[in-house]
Each structure stands twice: as C-alpha cells, then as structure tokens.
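Participant: Pasting the sequence and the predicted model now:
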Amino acid sequence: MAMKSLPNFNISGGTLDELTSILNRKVFFGYYNKLAAVFPNAENFSPVVSSSSQIVSFTLPQLIQVLSLPKEQIQDLIIISSNIPVQEDSFTVLNNKFTITLSPSSYFSSGLQMKPTQQSQGNKRFTPQFYQKTYELPLVASDRLLKFAENYNKDIPAYATNMNSIVLPSMVESNTQTKEVDLGFCKLPKISNDEEDLEVVMNYFAYASLNGSQVRQLNHTDPYLSRFAFELSDTSQHLKTLSIENNVLDKSVFESFLSQFKNGSLEWYALLFWGSENMVIYIDTVNKSYILWQL
C-alpha cells in the first residue's frame, strides 16, 4: 500500500509480517516511556501488563552497597548521569562497569587515585578538567571509596528494572502506572487510502488513548467548538484503552503487551508509543495489514 507523506509525520503500511520486523527494530532497541492501546471490547480478552521498573534515587553509600551484590542481581540496573558533560560529578553504570567522574574540587578532596578523562586532555585553558575511575562489577569497594561515599551528600538518580528484591522503598521516586479505561460505545474513524481520512484516523487513536470524550457515540460537544465527531463514520463499537507509563519501559513489557494483543482474536486494534520515536499503529487482523504513522 503506497502512501504519500503528510506534513509533520510519515505514513507507511504493509503486511503484519513486515510490521513484526519493524517493531523488533524500532521498539526493542528504542527507549519509550509510555505505551497505549485502543481496542474493541471482547468478552474473552482482558490484557494484563505490569512492570517492575522503577526510577530510584541512591545515596552513594547505598549505590556502593547495591553494586557489591552478585552480578546477576544488578544486571538490570542502569545509571547514565544527565550531568555529562557539564561541570558536575557523574556516576555511570553500564555494561557491568561502574565509572566515577569527578570535578577538580570533588577529586582533590576524595582521596581517590584517578586519571584525567580523555576530554580533559586537550587544551586545559578551555576544556573543563575532570577525573575518572572505572570499576568492574560486582564492586569491591576500597576503604578510600567507602570514606569518600560517606562524605558525599548528593543523591544519584537511576533507572532500575526487576530490582524489587534489593531496591529499598526509600529509594523509589517513581513507579510504573498501568490504567485501563472503558470508553463505552464510540464512533469509529473512516479507514481508507485518502490522506485527509488517514490524518483523522491518527488523531482519533491518539485522542481516544487519552480517553477523549468526543469519540463517544453520545458526545454532546458543540459543533461550533469542535467538528471532530463529524469527521468520523456512522459506525460505532464498544472500545477500551490500556496504557502503561511513567518510566522507561523494559523489553519484557513490550513482549507481554504485543503478545497478548497478537493472540487476542481481535478484528483490529491500535498501538501508540511515546519516547525516542512517537508512533501510532493501526493493525487490521482480518486483512493482515497495518498502517504506521511516525510523528
């Protein structure tokens, strides 16, 4: 199905086998903090999605305590400091390594043996000077590192998945939120190859995923305020929405979410992704085809 690009977003379409390849490439290797679905109500279909992902905030002694645990317990902990490369300290956990990067004032009072970062080895008059040390995990903390940690009074933000057994409740700043809403009977959009209709379809699913009232069959919005409802078809269907958000979602969430809808015996459903790419996908399981909007 060949389609033209519309302003501010691109549209593509094809078979469900092609869509599987696209999702594997875009979703499983991207970063998304919200996933939603709009779908018809079905008696035997009640998707359940959960995630143990958490946004946490460590003190440095707490972080050292966690990083000293066996590697299999900390393999899903990710910390990439937002302070890089501004003139602040940073702490990074990535690929089974713990890296400390300190500003001169922190370094000279730390008592740690560190080397200038690669970026600091240029023109010292114009390049901020930072010092760095990398540790293999699990961490074997020296007395100097422990003493430095005790005197370090800044919290360290982190993203953690499947860490319920070791993340203390006092560390948790944000948990993943899952919400299901019954929209009742709603008017449906017109699915066609017409560019204007396709733009309405994309807006429809985005609006419905936010539980917008104007998709409902008994909508009473004054047409002078919005004519959105008049752009829809006369066909109606009982719809629901399901969303999971408030964190970077790990791969297991997508696998569970997509698998349940793929095997849900629905005639159609729409998926929406927010994150490194914003996407709306309409899946027609009867005709085994899809339409993808990339925003």
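Facilitator: Thanks, I have it.

Participant: make it CA atoms for all contacts and neighbour counts henceforth
Facilitator: OK.

Participant: all helices of the stretch 51-200 of the chain, in order?
Facilitator: All helices of the stretch 51-200 of the chain, identified by DSSP state H, counting those that start in this stretch, fall at 60-67, 71-74, 104-110, 143-151, 195-209.

Participant: And the third one, what does it pack against?
Facilitator: Pointing back at helix 104-110 there. On a contact count with 3 or more CA pairs under 8 Å, 6 or more residues apart in numbering; DSSP states H and E, helix 104-110 meets no helix or strand.

Participant: buried sites along that helix?
Facilitator: 104, 106-107, 110 (16 or more other CA atoms under 10 Å).

Participant: now swap in the last one and tell me
Facilitator: Taking 16+ other CA under 10 Å as the neighbour-count basis, helix 195-209 is seen to contain the buried residues 197-198, 200-202, 204-206, 208-209.

Participant: can you check the fourth one too?
Facilitator: Along helix 143-151, these residues count as buried under the neighbour rule (16+ other CA under 10 Å): 145, 148-149.

Participant: Can I get those in JSON lines including distance to residue 254?
Facilitator: Output for the buried residues of helix 143-151, formatted as JSON lines (distance: CA to CA, whole Å):
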{"residue": "145", "distance to residue 254": "38"}
{"residue": "148", "distance to residue 254": "40"}
{"residue": "149", "distance to residue 254": "37"}
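
Participant: from the buried residues of helix 195-209, which is closest to residue 179?
Facilitator: The closest of those to residue 179 turns out to be residue 209 (CA to CA; 10.7 Å).

Participant: What about residue 71, how many residues nearby?
Facilitator: Residue 71: 14 surrounding residues under other CA atoms under 10 Å.

Participant: do you know how far it is from residue 136?
Facilitator: 10 Å (CA to CA, to the nearest Å).

Participant: check which helix or strand covers residue 280.
Facilitator: Following DSSP states H and E, one finds residue 280 within strand 279-284.

Participant: A further structure is provided below for comparison with the first:
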Amino acid sequence: MSERQDEFLNRLRANAQAVEAVLADLLSGDCRPEEIARPARLLAAMRHGVLNGGKRLRPFLVVETAALFPAAEPAAALRVGAALECIHCYSLVHDDLPAMDDDDLRRGQPTVHVAFDEAAAILAGDSLLTLAFDTIAAPETRLDDATKVALVLALSRAAGIGGMVGGQTLDLAAETDRPEEAGIVTLQAMKTGALIRFACEAGAILAGASDGDRLTLRRYGETVGLAFQIADDLLDLTADAATLGKATGKDAGRGKATLVARRGQAWAEDRLRALVAEAGTLLAPFGARAEILAETARFIANRRS
C-alpha cells in the first residue's frame, strides 16, 4: 500500500468516527427546543438504520471538498455531511422495504423493517429526511443564512423528484420496462449519482467558493458518482453477500438492465480507469490540496464492498 493510500484510509476512518459521533448526538433521546417528545421505538429504528457502521463516503466527500478552501469551517462541513448521511440512510431504509427492493440484509444486519416492522421503517425514513434539513438549519451549524439556504436548495434538488427519489421511481419501472442505455445513465445519475454530486458541490457551497470552483467540484462529483455506480453493478455480479453485507445478484434476478450487464466486465473495468483519470484532470487546478480526493476516486473505482 502506498503512503497516499495509507493516508487516505486513515482519513476515511477518522472521518467516519467523527460523523458517527455527530449522528449519535443527533439521534440521542434528548429533545431539542420546540420538540415535544422523541418516541423510543421510533428513535431505536432510526438508530438501527444509521448507527450501523459503513464508510460514510458521502460525508467524507463533503469534508474533503470543503477542505480545499481555507475559508471552510470544518465543524460545519461535518454537520452538513451528517445531514447528507441522514438522507442517504433514509433512502436505504425505504429502498429495503417489501414494496421497493425487498431486502432483508443491510451492512451485515437485518434491515429496519425486519428488525422492527414496516410502519417503523417508513416513519424512521421520514424522520431521517426531516432531520437532515433540521441539521443544516440548526444554529449549531455555524454558517450564514444565505449559505444554509443554498445548501438546503441543492440538497432538496439532489434528493427529490428530479434526483434520488425520481431515480428510484425509474428504477422500479425498469423491472418491467427495460430502458435503453441512455435511460440507464439517467436513472443511475439520479438514484445514486445525485447525492454524491451534492456531497462534492456542498464543500464549495459552504466554503463560499467561486462559481467556477463549484462547477468543477460538481463535475468531479458526477464523475465519481458514475464510477461508484459502475463499481456497484460490477460487485453485484462478482461479489458475495458476506463480503458486501447485503444481497447480491438482485438486479439480474429482477431483470433490471445495468451498464455492466449490457457492456460486460472488461468494459466496466476500462470505464472505471477512464473515470479515475477524468477525476484527476478535474482536480488538477487544485494541485496537491486535492491529492486525497484523487485517491478517493481510485478507492471508489476499485472498492470491494
């Protein structure tokens, strides 16, 4: 392992621990001002769906893209990353429901609707969605109001009808009406790529970076988001459930078309190498400050879980 890879993994682990601490605090039993009560069973279901390990890659991208800019406040970046992780975890809780992807295993443990029940899973997801925006708006997130509004707008667009939720809708439809390749690209850019794109753009937003830097990091996010999805599809074909901590072969079993299924493993591996190179080119203007982000692109493309 190279020194750069070692530094990347150390920072990824440290960030995951820091995000876990913020999430644990957000999901504590203590009521916040203007809350009336926090029902114990709802809170337990939320914690089950969130405090279950994971790489915390999306918050890591928020923190690392913000770190490119001296004006960024690390504590604020961490809280924005935690808010994004709440959105991501809510999507997993709902995606696992019988009416959606119907999965029993997530990160090596029973999914929320299995550990609790379907109603608890739906409500836990709903609560995590609203908690995300609560976290950004809260006074503990030390950003000016205009920056908070910009973050809320960008996250809403990434997570909603024209982003993640819309992508899940297209994904469900793809089980019976298989899209052409362009349709697959659109679906995946929405369902998976939109939140990763936001994670990278958020660092520029909260740092008050220029429009040019924001666009560059948005494009970097789109690039690594596509790499993430291709790597995920490749793992669905080649990995086992014990390694991934979730069921494999689900796309093929449901008749869903993916780019990897259409083009093959060799194409996927070549495309991943090209996306890593593209990410490096986008980051070049930031020089040595972006070395960890370049390593992140390699990690995403080559991940095994």
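Facilitator: Received the coordinates, thanks. Please read these numbers as outputs of a predicted model, since none were measured by experiment.

Participant: And the TM-score between them?
Facilitator: Here the TM-score for the pair of chains, by TM-score structural alignment, normalised by the length of structure 1, is 0.21; 120 aligned residues with a CA RMSD of 7.1 Å.

Participant: tell me the SS of the residue nearest to the spatial centre of structure 2?
Facilitator: Central residue of structure 2 (CA atoms, centre = their mean): residue 58, 4.4 Å from the mean position. Using DSSP: H, G, I helix; E, B strand; the rest coil, the structure places residue 58 of structure 2 in helix.

Participant: Just confirm it contacts residue 84, I think it does.
Facilitator: Yes: taking contacts as CA atoms under 8 Å, residue 58 of structure 2 lies within contact range of residue 84: 7.1 Å.

Participant: Show me whatever sits in contact with both of the two.
Facilitator: Common contacts of residue 58 of structure 2 and residue 84, defined by CA atoms under 8 Å, 6 or more residues apart in numbering, comprise 195, 199.

Participant: before we move on, the earlier item: helices or strands next to the following helix or strand past the strand holding residue 280 of structure 1 in the packing?
Facilitator: Proceeding N to C from strand 279-284 of structure 1, the next assigned helix or strand is strand 289-294, under DSSP H and E. Packing partners of strand 289-294 of structure 1 (3+ CA pairs under 8 Å, 6+ apart): strand 10-15, helix 16-26, strand 279-284.

Participant: Which strands or helices does the last one pack on?
Facilitator: It refers to strand 279-284 of structure 1. With contacts taken as 3+ CA pairs under 8 Å, 6+ apart, strand 279-284 of structure 1 sits against helix 195-209, strand 268-275, strand 289-294.

Participant: Distance of residue 269 of structure 1 relative to residue 178 of structure 1?
Facilitator: 18 Å.

Participant: neighbours around the residue lying closest to residue 11 of structure 1 once chain neighbours are set aside, how many?
Facilitator: Residue nearest to residue 11 of structure 1 in three dimensions, not counting chain neighbours: residue 293, with 4.6 Å by CA to CA, 6 or more residues apart in numbering. By other CA under 10 Å, the residues close to residue 293 of structure 1 number 21.

Participant: thought residue 19 of structure 2 was touching residue 83?
Facilitator: No: using CA under 8 Å, residue 19 of structure 2 is not in contact with residue 83, being 9.7 Å away.

Participant: Give the residue from the two that has the larger number of neighbours.
Facilitator: Using other CA under 10 Å, the more surrounded residue of residue 19 of structure 2 and residue 83 is residue 83, with 26 against 22.

Participant: Counting by contacts, list what the helix or strand containing that one packs against.
Facilitator: For residue 83 of structure 2, the host element (DSSP H and E) is helix 74-95. Here helix 74-95 of structure 2 touches helix 3-26, helix 40-50, helix 57-66, helix 118-137, helix 194-207, going by 3+ CA pairs under 8 Å, 6+ apart.

Participant: what helices or strands is the longest one leaning on?
Facilitator: Applying 3+ CA pairs under 8 Å, 6+ apart, one finds that helix 3-26 of structure 2 makes contact with helix 57-66, helix 74-95, helix 291-302.

Participant: could you check the angle helix 291-302 makes with that helix?
Facilitator: 90 degrees (axes from the mean of the first three to the mean of the last three CA atoms, to 10 degrees).

Participant: I'd like to know how many residues surround residue 235 of structure 2.
Facilitator: By other CA under 10 Å, 20 other residues sit near residue 235 of structure 2.

Participant: Next one: it from residue 57 of structure 2, what distance?
Facilitator: 17 Å.

Participant: Strands along the stretch 51-200 of structure 1, start to end?
Facilitator: Secondary structure of the stretch 51-200 of structure 1 (DSSP state E, counting those that start in this stretch): strands located at 54-58, 77-78, 90-94, 97-102, 115-116, 131-136, 156-160, 172-175, 177-187.

Participant: got those strands as a markdown table, with mean neighbour count and distance to residue 251 of structure 1 columns?
Facilitator: Formatted as a markdown table, these follow (neighbours: other CA atoms under 10 Å; distance: least, CA to CA, whole Å):
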| stretch | mean neighbour count | distance to residue 251 of structure 1 |
| --- | --- | --- |
| strand 54-58 | 21 | 14 |
| strand 77-78 | 18 | 14 |
| strand 90-94 | 20 | 17 |
| strand 97-102 | 19 | 21 |
| strand 115-116 | 16 | 36 |
| strand 131-136 | 16 | 25 |
| strand 156-160 | 21 | 13 |
| strand 172-175 | 14 | 16 |
| strand 177-187 | 17 | 16 |
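
Participant: Out of the ones you listed, the one nearest residue 241 of structure 1 is which?
Facilitator: Across the strands of the stretch 51-200 of structure 1, closest to residue 241 of structure 1 is strand 177-187 (CA to CA), at 5.2 Å.

Participant: tell me what that closest one is packed against?
Facilitator: Using 3+ CA pairs under 8 Å, 6+ apart: strand 177-187 of structure 1 touches strand 236-245.

Participant: ok and the strand it packs on relative to strand 177-187, angle-wise?
Facilitator: Using the same axes, to 10 degrees: strand 236-245 of structure 1 against strand 177-187 is 160 degrees.

Participant: Next secondary structure element downstream of strand 236-245 of structure 1?
Facilitator: Using DSSP H and E, the next helix or strand after strand 236-245 of structure 1 towards the C-terminus is helix 251-262.

Participant: Does anything pack onto that following helix? Which helices or strands?
Facilitator: Contacting helix 251-262 of structure 1 under the criterion 3+ CA pairs under 8 Å, 6+ apart is no other helix or strand.

Participant: Quick one: residues contacting the residue lying closest to the residue nearest to the centre of structure 2 once chain neighbours are set aside.
Facilitator: Excluding its sequence neighbours, the residue lying closest to residue 58 of structure 2 (CA to CA, 6+ apart) is residue 199, at 5.7 Å. Listed by CA under 8 Å, 6+ apart, the contact set of residue 199 of structure 2 reads 58-59, 61-62, 81, 84, 221.
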